[in-house]
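Undergrad: One predicted model, sequence on top.
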Amino acid sequence: METQTRRPLLGCIADDFTGATDLASMLVRSGMRTVQTIGVPDADQAIEADAIVVALKSRTIEVGEAITQSRAALDWLRAQGCRQFFFKYCSTFDSTDAGNIGPVADALLDALAQDVSQGFTIACPALPENRRTVYHGYLFVGEGLLNESGMENHPLTPMRDPNLVRVLQRQTQSKVGLIPFETVSRGEHAVREAMARLRADGVRLAIADALSDADLRTLGAACADLQFVTGGSGVAIGLPDNFRRAGLLEATAEPARLPAVDGPAVVLAGSVSKATNVQVAEWRASRPALRIDPRALARGEAVVEQALAFVEAHLHGEQPQPVLIYATATPDEVKDIQAELGVAAGALVEEALASIAQQLKARGVRKFVVAGGETSGAVVQALGVQILQIGPSIDPGVPLTVNVGTEGGSGHEPLALALKSGNFGSVDFFAKALRYANGERS
């Protein structure tokens, strides 16, 4: 008897690489066999899984190009047979007044509405386990508002307005509404009724409040009949149960154990977030680290070569040990650098760290811990990774992964990768991630 191919149920589009692994980890924990692709696969490539997450590097690129890439991902996921689609962005709603969250959401909603007359969806970045909550449309990070969290100093997407209804409305011609906490707290049916009222009033995108995982499960259940949902990874915890209740999702065991990866390790940090600054300081207190200076890169100095020599000296010294190569800086330092170099500073750092990763791979490094969404995207692309197998969570939102596809065919040596959003992870995340990559769990 011929075995029937397992068609994917949920097709996801993530606007950066660390956000994609965050989402994939959430889906695995919720019982869905999940595969993450790096970029849009070839048209004839079929993947057998319950959920597929297509990782794009579209968060901060030009709006038109972000839409083009996202539409291409949607077309590929539809060809795979997915029943529902999810657009994933950061739990801090990283964007500018021009986008890209609103324009991409509009474009994907339009593409699907041509077939199913679905002219409405929600937008909810809440991730309570990482202390991101939404109340009356305001995004909180811990006890403070988004614009007091450090995100107001982000070099590419400074978030200075915590009211997501206002933020999203500035990005879209669609009418934006709100599903307040008082509605969400009354349960799935109350949310469905609110969505129907909003839709009848011409609203296409509605910010949804959520203070707990229970609220996210309520929202997920209420979205069972929506073909398109948007949000942070938190909303995804409520989606698998819809497929389960419909008899479409089989019970699965724990995620497959990742294959062991042997070889040296390195930590690369390009994020300038508060969390990454603390993690860099923790590492530097007792371990070797080298800082990359964007100004030196702009002057054409041999920064990459110096970093490679630094790594080699420690990996192959009398007492071999992994090192940190970082460009992390304080908000004041970032402002000074941007005043001198502009936004090009970020691109210079990404290119340098990507080049370092690529050359270290050629020299035998097989384990990479990377901090920062833009940095992770540049590094993964430089390493030629195409498909990631999702393993256990190191910290909330950050799983250990092993690549199962790279450019050049299937005969590659596996790489262990921990791709961390800048604001995620415990103080000792870098050391913890390396323990996981080495097969330890303590």
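TA: The structure has been received and is ready for your questions.
Undergrad: alpha carbons only for contacts and neighbour counts from here, please
TA: Fine.
Undergrad: can you give me the helices for the stretch 51-200 of the chain?
TA: Secondary structure of the stretch 51-200 of the chain (DSSP state H, counting those that start in this stretch): helices located at 63-79, 101-116, 164-171, 181-184, 188-200.
Undergrad: Would you mind finding the most buried of those helices?
TA: A comparison of the helices of the stretch 51-200 of the chain by mean neighbour count, using mean count of other C-alpha atoms under 10 Å, puts helix 164-171 on top with a mean of 21.
Undergrad: what angle separates that one from helix 101-116?
TA: Taking axes from the mean of the first three to the mean of the last three C-alpha atoms, to 10 degrees, one finds helix 164-171 and helix 101-116 inclined to each other by 80 degrees.
Undergrad: got another, please set it beside the one above:
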Amino acid sequence: MDIAVIADDLTGANACGVRLAELGLRTMTKFHWSEHQHYTNDTEATIIDTNSRYLDKTAAKERLRSVIDEYRYIGVRNFAKRIDSTMRGNVGAEAEEWIRAFNNEAIAVIVPSFPDSNRTVIGGYLLVDGTLLQHTNLSKDPLTPMTKSYVPDLVRAKTSLSVAHIDLKEVEQSVSDLKNSFHQCIADGFRILVVDAITNAHIEKIATVMVASKYRMNPFDPGPLTTAYMNRKMKNLNREDKIIISIGSANELAEKQTQYFIERRNVSPIIVDPEKFIDPTKCMDEMSKTIKKASDHLEQNNIVLITTIKPNQKRLNFRQLEEEWNTSVNSIAQRITEGLAMITKEVIAQNPEVKGCLTSGGDVTASLCSLTNANGIELLEEINPLVAYGKVNGGDLNGIKIMTKGGSAGNKNTLDHCIRALETRIVN
């Protein structure tokens, strides 16, 4: 699961990031916001410090937009904004730019509450240790004196967009009713929502609503809401959506990528014997056994990996097989790819919880589309060079999210990165 959290100072970035690390996510804070090339596929949650809290709002918006655009480009889909728990900085301006960056489809859910640090919001007013913000020492801050406590007004001071307030009475409602309150605000044209919360239970409820909503909602908070939100996204992924990976590429890089993925994700691969696909007397039995193994595997796991690659095994000698079976090399390769494609088709058909598929090797993809009578693939995004993401159009797999990867594309991390990207996309 790829996550980018954008913070305006380093201390806050680390405070938010460590909470994500406690969820089991490999988390890294980036000091140099403009040096995007330092992003690595090994990182699941990246916290980017734009160091913009004390900049003017125009400069802060420019930095924010640069980071959003770059991380969206490299395939990150889960975003959050880390804000100061006392509302210092350019929260309103950044919320406005955030919404623009996501084509006016994002909803900024602003929850400054941090109950464990005695920051709470009730009636829209921010309290620090039970005292109104404007009556604390922060009112004398030399850089950003906080002379007001009403959060909606603090947000409005730096944006021209309308700001809605959802008060504690609404937060105390059921999850369903609270979701209706959120959706009514959105229907009324609001894209920035300030929400009351005085306990962690309130924050958990807000996160539940955000994940369950049909809208793209992004946390703007000091960390607790982001953590609860991402945790729920992960649980939804783990519980509901499953992925099948079919690898027919037989080269050294594909073997390295597969082995790296197996070790990194603790996946038990289902290895098929490609020679049995060539032999008509053994082909159907091999496919039936593999389909059953894959379906059994999916009862307890989210990912099933089916591959012809067996580590350290000598690769097929196609010229020798050509003579043995008195057929062409192309015919032998086609039998293998069609066998893998048929297995993939049947596993998806028998397991409706499979929402995504990655095929490695163009022939496997072509065979799968042919066997399922697909019209084509609606292309949506380039994940990496030679890795495309889209949806199957028409046929037996209509609507299935699919990622197609060139057999020689990328480095040893690429398969792992692609699957993490696919996991994120089948949730959204």
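TA: All right, it came through fine. As the structure is a prediction and not an experimental result, all values here were calculated from the model.
Undergrad: quick one: TM-score?
TA: After superposition, the two chains reach a TM-score (TM-score structural alignment, normalised by the length of structure 2) of 0.52; 236 aligned residues with a C-alpha RMSD of 2.0 Å.
Undergrad: picking that back up, relative to Ala431 of structure 1, which of the helices of the stretch 51-200 of structure 1 is closest?
TA: Checking the helices of the stretch 51-200 of structure 1 against Ala431 of structure 1 by C-alpha to C-alpha gives helix 101-116 as the closest, at 33.4 Å.
Undergrad: Where does the longest helix seen in structure 2 end up in structure 1?
TA: Once structure 2 is assigned using DSSP state H, the helix that runs over the most residues is helix 329-350. Using TM-score structural alignment, helix 329-350 of structure 2 corresponds to no residues of structure 1.
Undergrad: now for that helix, which elements pack on it?
TA: In this structure, helix 329-350 of structure 2 makes packing contacts with strand 242-247, helix 274-278, helix 280-298, helix 318-325, helix 362-371, judged by 3 or more C-alpha pairs under 8 Å, 6 or more residues apart in numbering; DSSP states H and E.
Undergrad: now do 10 Å
TA: Counting contacts by 3 or more C-alpha pairs under 10 Å, 6 or more residues apart in numbering; DSSP states H and E, helix 329-350 of structure 2 packs against strand 242-247, helix 274-278, helix 280-298, strand 303-307, helix 318-325, strand 354-360, helix 362-371.
Undergrad: Take these and write them to TSV, including mean neighbour count and distance to Leu126 of structure 2.
TA: Listed next are these as TSV, based on neighbours: other C-alpha atoms under 10 Å; distance: least, C-alpha to C-alpha, whole Å:
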stretch	mean neighbour count	distance to Leu126 of structure 2
strand 242-247	24	42
helix 274-278	20	65
helix 280-298	16	47
strand 303-307	23	44
helix 318-325	12	71
strand 354-360	24	42
helix 362-371	20	55
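Undergrad: Minimum distance to Met28 of structure 2: which of these has it?
TA: With C-alpha to C-alpha, the closest approach to Met28 of structure 2 among those belongs to strand 303-307: 25.5 Å.
Undergrad: The closest one vs strand 242-247, what angle?
TA: What separates the directions of strand 303-307 of structure 2 and strand 242-247 is an angle of 10 degrees, with the same axes, to 10 degrees.
Undergrad: Which of the helices of the stretch 51-200 of structure 1 sits closest to Asp225 of structure 1?
TA: The closest of those to Asp225 of structure 1 is helix 188-200. By C-alpha to C-alpha, the value is 9.7 Å.
Undergrad: corresponding residues in structure 2 for the closest one?
TA: Counting by TM-score structural alignment, helix 188-200 of structure 1 corresponds to 175-187 in structure 2.
Undergrad: By how much does that stretch deviate from structure 1 on average?
TA: Average distance between stretch 175-187 of structure 2 and its aligned residues in structure 1, after superposition and using mean C-alpha distance after the TM-score superposition for structure 1, equals 1.4 Å.
Undergrad: circling back to that earlier point, nearest to Ala309 of structure 1, of the helices of the stretch 51-200 of structure 1?
TA: helix 63-79 (36.9 Å).
Undergrad: So what does Asp75 of structure 1 match up with in structure 2?
TA: Looks like Asp75 of structure 1 aligns to Asp69 there (TM-score structural alignment).
Undergrad: ok, the closest residue to that match other than its chain neighbours - contacts?
TA: With sequence-adjacent residues excluded and distances taken as C-alpha to C-alpha, 6 or more residues apart in numbering, Asp69 of structure 2 is closest to Ala101, at 7.4 Å. Remark: with contacts taken as C-alpha atoms under 10 Å, 6 or more residues apart in numbering, Ala101 of structure 2 is in contact with 64-66, 68-69, 72, 95.
Undergrad: same question, Asp8 of structure 2
TA: Remark: with contacts taken as C-alpha under 10 Å, 6+ apart, Asp8 of structure 2 is in contact with 48-55, 60, 63-64, 81-84, 88-91.
Undergrad: go again using 7 Å as the cut-off
TA: Residues touching Asp8 of structure 2, when contacts are defined by C-alpha atoms under 7 Å, 6 or more residues apart in numbering, comprise 49-53.
Undergrad: Equivalent analysis for Glu65 of structure 1, please.
TA: Counting by C-alpha under 7 Å, 6+ apart, there are no residues that Glu65 of structure 1 touches.
Undergrad: any idea how far Leu56 of structure 1 is from it?
TA: From Glu65 of structure 1 across to Leu56 of structure 1, the span is 11 Å (C-alpha to C-alpha, to the nearest Å).
Undergrad: Between the two, which contacts overlap?
TA: Residues within reach of Glu65 of structure 1 and of Leu56 at once, by C-alpha under 7 Å, 6+ apart: there are none.
Undergrad: can you tell me how far the aligned partner of Val163 of structure 2 in structure 1 sits from Gly102 of structure 1?
TA: Val163 of structure 2 maps onto Val176 in structure 1 when the alignment is built from TM-score structural alignment. Computed with C-alpha to C-alpha, the distance linking Val176 of structure 1 and Gly102 of structure 1 is 10 Å.
Undergrad: Asp213 of structure 1 now?
TA: According to C-alpha to C-alpha, Asp213 of structure 1 stands 25 Å off from Gly102 of structure 1.
Undergrad: Could you do Gly177 of structure 1 as well?
TA: 13 Å.
Undergrad: which non-adjacent residue is nearest Pro145 of structure 2?
TA: For Pro145 of structure 2, the closest residue by C-alpha to C-alpha, 6+ apart turns out to be Ser139, at 4.6 Å.
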